[in-house]
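>>> just a sequence and a predicted model for now, questions to come.
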Amino acid sequence: MAKRKSIKKKVNREELAKEKFFKLNKKSDENDASVWFKRGMDVSDPEKKLACFKRAYKLNPKFEDLLFQMAEVLFQAGKKDEAFELFDMIFAINPDSENAFLNKGAFLFEDGRDEEALELYARAVILYPENDWMWVNRGNSFSRLENYEKALECYTRALEIDPKAAETWFSRAGVLNTLDRNEEAIEAYDRGLALNKKIFEAWHGKGAALQKLKRYEEALEAYEKALKLNPKLANLWISKADMLQMLERDPESLKAYYKALEIEPDNFYSLLASARILMRYSKFQDALNYADAALKCSPKSLEALKIKGDANYFLGRHRRALQAFNKILAISPKDPEIWISKGCAANYSGSFEEAIESFDMAFALGSETSSARAQRGYSFQELRKYGEAIENYDRALTLDPENLKIWNSKGVVYSYLKEYEKSFECFDKLLAIRPDDFSALNNKGTVLYDLEMYEEALECFNRAFEINPNFREAKKNRQITTGILKEKKTS
């Protein structure tokens, strides 16, 4: 007799696993609510947990611990209304349930419903005045509603009940920190840390309180301890970096900001702070890169745009600098410093009329500086409006007689006007104070050259070249003048 071919059935593995999961040891267990409750407690999968709890609920709808656990699972699954309905059921079974007051209040707090939580805890602390966590949770809601004095009263009461509760000390310290009662905050952090040194938030909070008291070294030490406990939190690295800046330890500060950015590459604060430090160290391209990254996070950041403008300016990319300054002025048109920066960028872009308009806006806004006046003078100089240039240079010197570079600029303009005596007078005033000013020496030499006083001119060019051998203009003028003097000798 021939064998019949067996038919292979496709097995649903999920169904098989589910069947195995729900298989109980004894048939009688199917009707035991406590068994289903225990199975629900033993599994981690929320759906399986809830399925077990529902089986238990059908068997015993007044099982208080079961209702608590069901509420927890439903709340975490986002089914908050169903979770709160279960608390109503618990209160219907036991109107004075201590756990129901505590847990419902905690869920209300987590859901941001602080007023309702406080209403609940007001009843709870009358029924259970010695339950310190009722007072702590009540304090937390007061704190979030910015009723800090009430929060402190609650934490104080909780600590009278249990003075060894580290977390309560930390909650109290946090409120004191917010109120700038920093010495008291530090004392509270220390009390809590004596009980539990492994809470990084406490070290972080203590560091913030110490920082506000300008106890920077101690603050840094606290931040370091926080980082040992949690080195993967960007905000801790930022706090450390900020503190290092306060201590003028910029290179270390920059490294700490970089660590924060390894964790959160789009952290705007760290990107901007890094750009700021790099600008101080004249690392303009790097600063520009970080400013651009910061602007991707916050396109209208005025500080990031300013760094972008300044970095491009110092890199000689004056048109790009001008674009950045224009973006700032579109957002904040009454910032005189930006109008001055725009004027300088416009000057070096060859947009002299635009530069003059920018400086005029800055002056109208009440910011007339010597350097801005000098730049405005340069605008007129390049437009060959020499009278206006001299007027601006004179005004710049009135504002700051120590701005010696202006004498150099005035000397050049007088030479263009062929007022050579005045020109020499300007150069000599500068060189009497700063005899190694190679630019003034070169410019004086140029005027002497124009007057065919070649030997005197060569002396100036030689001196300028000795001071700065990389000064190409002086080198070139020196060669030309030397050539002329040689021709004169041979002729």
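Noted; the coordinates are in hand.

>>> every contact and neighbour count from this point should use C-alpha atoms.
Fine.

>>> got the contact list for residue 199?
The contact partners of residue 199, by C-alpha atoms under 8 Å, 6 or more residues apart in numbering, come to 193, 226, 229.

>>> included below, for side-by-side comparison, is a second structure:
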Amino acid sequence: MQLSSNEHNNFSLERFESMLKTNSVLFFDSEEFEEIVHHYLENGKIALAKKATKLGLEQHPSSTNLKLFRIEMYIFENQLDIADELLDELHLLEQGNEEIYIQKANIFSRRDKHKEAILLLEQALEITDDKADVLSLLGMEHLFLEDYQNAKQCFIKCLEIDEEDYSALYNVIYCFEFLDEYEAAINYLNDFLNKNPYCEVAWHQVGKMYYELKDYKKALAAYDFAIISDDRFIGAYLEKGRVLEKLKRYTEAIDSYSITLGLDDPTSYALLRMGKCYEKLGNTEMAIQFYTKCVAEDSLLDKGWIAITDFYLKNKQFQKALYYIEKAISIDGENVHYWKRYAKINNKLNLFEEAEVGFRKALELGNYEIESWLTRGDILINLGEFEAAVNNFNQALEFYPEHAEIEYRLSGLYYTLSESDKGAFHLKNALKSEPEFLMIIEELFPQIIQMKSVVEIIKQHKNPSI
């Protein structure tokens, strides 16, 4: 039900809105009402669309298209039972209307009954004049079922009907990608480009396929053709920059990214990549300048904050690194990557209590790397928080059972807490798996290694016959 806007439509809209304001009743033919409803739906004005549909059906109670609009709005509001009932009524009157099958399929789809939706769309396909739209809907239903082969065929048929349906083109390539059919995708795109040699979207997709295959020179050539086809195609310049980075041609990559800044508002991605390129070229001043611009442009882009923090970390400027990671945490306190860096930086600055907080937060947020458990536990030992350290390492054992580095630490802690049986248990476990890591106890618990019972266990391990 695609309807074009023109001066007549605008006049109808003005009359309709005037009627609403004055509470007067004006007559519109059914097509005018359809155009009005379509306009409101296109612009997301659902309340006005509902009002126009209601008034339209009062003046034209037999209008099928207005009834379908009403059904569409019920589906949009998830009132599926009402929509279903109205469709059944309409189907009795008009069994040859493909829109009834399409909306019925839409209801099945919303109920996650995608196979049933496909059967109805296949019926709609037999009677519709607009096969491309129905094929596109069929393709989406197959995608919901993760049936990428059939989805791919539907979208290919769409493109056979309408070569300018770039949405279908993207979906075809998505299916090829998911199936790891990169060579087949390139062959398909080359055939497509033989008929449409200046299709910038197709060239862009060819570039992406070659990039996945790590054939960067061919990817670069494809992006150049995309730019020749449309010299304002921002995506092609960004992807070209990415390829140039892979080829270590950082100055050219900067040039490609910088072009995008003149075509539209700067993107945080381009600013970040330019910063990375300047850093690779050793131009630290420009690198920092672009990292700063990146986080100013998009304060929610964690890669920007991480880049600027890591830059200062790498250069051992820990106070500056801490300043930026604290700013990042103030914006997004649930980002595990931020807390890991916060912990690491504070540890470097010997701010152990703050470092412990950082590691604890990272662990709470799901960062269960062994290094986080070990470092946090060692900090707690240094702080004299032995009970907390025991809890930390016991939790770590749930993720890393019988891990020697954890076992040695637990052994030392239990001996420190005068729980010798537990200390002996963990010491024996540790010696069984990694006897050479005994130095952990020597370094962290020098007083324990001298204990008579500990010396005896170590001796027995070395000489089991004793």
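Okay, I see it. Not measured: the values here are computed from a predicted model.

>>> can you calculate the TM-score here?
Aligned and superposed, the two chains score 0.58 in TM-score terms (TM-score structural alignment, normalised by the length of structure 2); 338 aligned residues with a C-alpha RMSD of 4.4 Å.

>>> re the thing from before, if we go to structure 2, which of the contacts of residue 199 of structure 1 are intact?
Contacts conserved in structure 2 for the contacts of residue 199 of structure 1, using both residues aligned by TM-score structural alignment, their matches' C-alpha atoms under 8 Å: residue 193.

>>> could you dump the contacts of residue 199 of structure 1 into CSV with secondary structure and distance to residue 335 of structure 1 added?
Formatted as CSV, these follow (DSSP: H, G, I helix; E, B strand; the rest coil; distance: C-alpha to C-alpha, whole Å):
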residue, secondary structure, distance to residue 335 of structure 1
193, helix, 48
226, helix, 40
229, helix, 44
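
>>> what about the contacts of residue 199 of structure 1, which one has the most neighbours?
When neighbours are counted by other C-alpha atoms under 10 Å, residue 226 leads the contacts of residue 199 of structure 1 with 26 neighbours.

>>> aligned partner of that residue in structure 2?
Residue 226 of structure 1 maps onto residue 328 in structure 2, with residues paired by TM-score structural alignment.

>>> for residue 343 of structure 2, pull up the helix or strand it's in.
Secondary structure assigned from DSSP states H and E places residue 343 of structure 2 in helix 336-348.

>>> helices and strands around that helix, which ones?
Contacts defined by 3 or more C-alpha pairs under 8 Å, 6 or more residues apart in numbering; DSSP states H and E place helix 336-348 of structure 2 against helix 302-314, helix 318-331, helix 352-364.

>>> returning to what we had before: and which of the contacts of residue 199 of structure 1 is nearest residue 45 of structure 1?
residue 229 (29.7 Å; C-alpha to C-alpha).

>>> residues contacting the closest one?
When contacts are counted by C-alpha under 8 Å, 6+ apart, residue 229 of structure 1 touches 198-200.

>>> tabulate those residues (TSV), appending distance to residue 312 of structure 1.
Output for these, formatted as TSV (distance: C-alpha to C-alpha, whole Å):
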residue	distance to residue 312 of structure 1
198	47
199	45
200	41
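
>>> what's the local residue count around residue 12 of structure 2?
Other residues near residue 12 of structure 2 number 18, with proximity taken as other C-alpha under 10 Å.

>>> and the host helix or strand of it, what does it pack against?
For residue 12 of structure 2, the element it lies in under DSSP H and E is helix 7-22. In this structure, helix 7-22 of structure 2 packs against helix 30-42, with contacts taken as 3+ C-alpha pairs under 8 Å, 6+ apart.

>>> next secondary structure after the helix it packs on?
Helix 30-42 of structure 2 is succeeded, C-terminally, by helix 46-59 (DSSP H and E).

>>> buried sites along that following helix?
Applying a neighbour-count criterion of 16 or more other C-alpha atoms under 10 Å, one finds 46, 48-50, 52-57, 59 buried in helix 46-59 of structure 2.

>>> of the residues you listed, which is the nearest to residue 312 of structure 2?
Taking C-alpha to C-alpha as the measure, residue 312 of structure 2 lies nearest residue 46 of these, at 51.0 Å.

>>> who's in contact with the closest one?
Residues counted as contacts of residue 46 of structure 2 (C-alpha under 8 Å, 6+ apart) are 40, 73.

>>> one step back: from the contacts of residue 199 of structure 1, which single one is nearest residue 141 of structure 1?
For the contacts of residue 199 of structure 1, the nearest to residue 141 of structure 1 is residue 193 (23.4 Å; C-alpha to C-alpha).

>>> who's in contact with the counterpart of that closest one in structure 2?
Alignment note (TM-score structural alignment): residue 193 of structure 1 maps to residue 295 of structure 2. By C-alpha under 8 Å, 6+ apart, residue 295 of structure 2 lies in contact with 268, 301, 304-305.

>>> tell me the buried residues in stretch 113-131 of structure 1?
114, 117-118, 120-121, 124-125, 131.

>>> mind checking how far that stretch is from the chain centre?
Counting by C-alpha atoms, centre = their mean, to the nearest Å, stretch 113-131 of structure 1 is centred 39 Å from the centre of its parent chain.

>>> same check, this time on stretch 104-120 of structure 1
In terms of C-alpha atoms, centre = their mean, the centre of stretch 104-120 of structure 1 is set 32 Å apart from its chain centre.

>>> can I get the helices and strands packed on helix 336-348 of structure 2 in CSV with distance to residue 99 of structure 2?
What follows is these, written out as CSV (distance: least, C-alpha to C-alpha, whole Å):
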stretch, distance to residue 99 of structure 2
helix 302-314, 45
helix 318-331, 47
helix 352-364, 51
